[in-house]
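sequence and predicted model, in that order:
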Amino acid sequence: MKLFLILGAINAGLAVILGAFGAHGLEGKLSARMLDVFKTGVQYHMYHAIGLLVIGILIGKWPGSTLLTGAGWAMFAGIVLFSGSLYVLSNTGISKLGIITPFGGLAFIIGWVLVVMAVIKA
């Protein structure tokens, strides 16, 4: 339970920091399109940081749920792959990184499906 609460809180804080950095540090340095890409990374980062917090709370309610544990790791992987690739892409312009982003999106989807399955099973 604590692990996903900690990961969720850390990632929520990082999303706020990165959002502020994007709004104040990158404006004027990135094209409008790349700034939007960065903002999308921040938005999904925060959504899934909250998802990690929810998973931590649910694990407290249903300890030992391997489905919830899998969901937490999938969401964390999604943050790294999806948001991380968008952060790097927007700042470097390396378009080949775009191939990684869908894997992060798939990890997010898997995470949410596992949450649904865990709730149904409980």
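Thanks, I have it.

every contact and neighbour count from this point should use C-alpha atoms.
Will do.

ok, Val42 touching Gly19?
Yes - Val42 lies in contact with Gly19 (C-alpha atoms under 8 Å); the separation is 5.9 Å.

looking at those two, which is more packed in?
Val42 (26 against 21; other C-alpha atoms under 10 Å).

identify the residues contacting the more buried one.
Ala15, Val16, Leu18, Gly19, Ser83 (C-alpha atoms under 8 Å, 6 or more residues apart in numbering).

try it again at 6 Å.
Contacts for Val42 (C-alpha atoms under 6 Å, 6 or more residues apart in numbering) come out as Ala15, Gly19.

how close does it get to Met117?
Distance, Val42 to Met117, using C-alpha to C-alpha, to the nearest Å: 27 Å.

here comes the other one, which I'd like you to weigh against the first:
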Amino acid sequence: MNVMLLLGSVNMAVSVILGAFGAHALKKKLTADMLAVYQTGVQYHMIHAIGLLIVGLIAGSVPMSPLVNITGWLLLVGIILFSGSLYALSLTGIRKLGAITPLGGLAFVAGWIVLACAFIRG
């Protein structure tokens, strides 16, 4: 079983659930600004869950290098740090949580760069 395909599909389901939760349960509980922060978390969560699926497909069909797997783990770390910090920030209002968000963004960028390196090497 390809771990990245599993992680991607689970994260897709979670991002849809959290998106629906935000649209229905949080719409009247959060300020417009905090709802936008939450929705940004959902958007990046979903996009990078699709990225995990793509990485899983690449890893399963083309034996490239360990860089492909590293890409997947970096995307997962990015989801946890970037989207997770935005979810926590919007739900708690603790602004210091926003300091974690750029680390997740760096993990996303690093993941995509590592994938590009895998293609260049492969």
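All right, it came through fine. Keep in mind that this is a model prediction, so the values were computed, not measured.

residue with max distance from the center of structure 1?
No residue in structure 1 sits farther from the centre than Gly28, which is 25.6 Å out by C-alpha atoms, centre = their mean.

all helices for structure 2, in order.
Under the criterion DSSP state H, structure 2 contains helices at 3-24, 32-61, 66-78, 84-92, 101-121.

winner for burial among those?
Most buried of the helices of structure 2 by mean neighbour count (mean count of other C-alpha atoms under 10 Å) is helix 66-78; its value is a mean of 23.

so what secondary structure elements neighbour that one?
On a contact count with 3 or more C-alpha pairs under 6 Å, 6 or more residues apart in numbering; DSSP states H and E, helix 66-78 of structure 2 meets helix 101-121.

the helix it packs on against structure 1, how far on average?
Its aligned residues in structure 1 lie a mean 0.5 Å from helix 101-121 of structure 2 after superposition (mean C-alpha distance after the TM-score superposition for structure 1).

what range in structure 1 does that helix sit on?
Under the alignment (TM-score structural alignment), helix 101-121 of structure 2 falls on residues 101-121 in structure 1.

residues in contact with the matching stretch?
Contacts for stretch 101-121 of structure 1 (C-alpha under 6 Å, 6+ apart): Leu67, Leu68, Ala71, Ala74, Met75, Gly78, Leu81, Phe82, Ser85.

between those residues, which sits nearest Ser95 of structure 1?
Ser85 (9.9 Å; C-alpha to C-alpha).

to which residue of structure 2 is that closest one aligned?
In structure 2, Ser85 of structure 1 lands on Ser85 (TM-score structural alignment).

show the contacting residues for its match.
Counted by C-alpha under 6 Å, 6+ apart, Ser85 of structure 2 has contacts Leu97, Thr101.

could you check how far it is from Leu5 of structure 2?
Relative to Leu5 of structure 2, and taking C-alpha to C-alpha, Ser85 of structure 2 is found at 24 Å.
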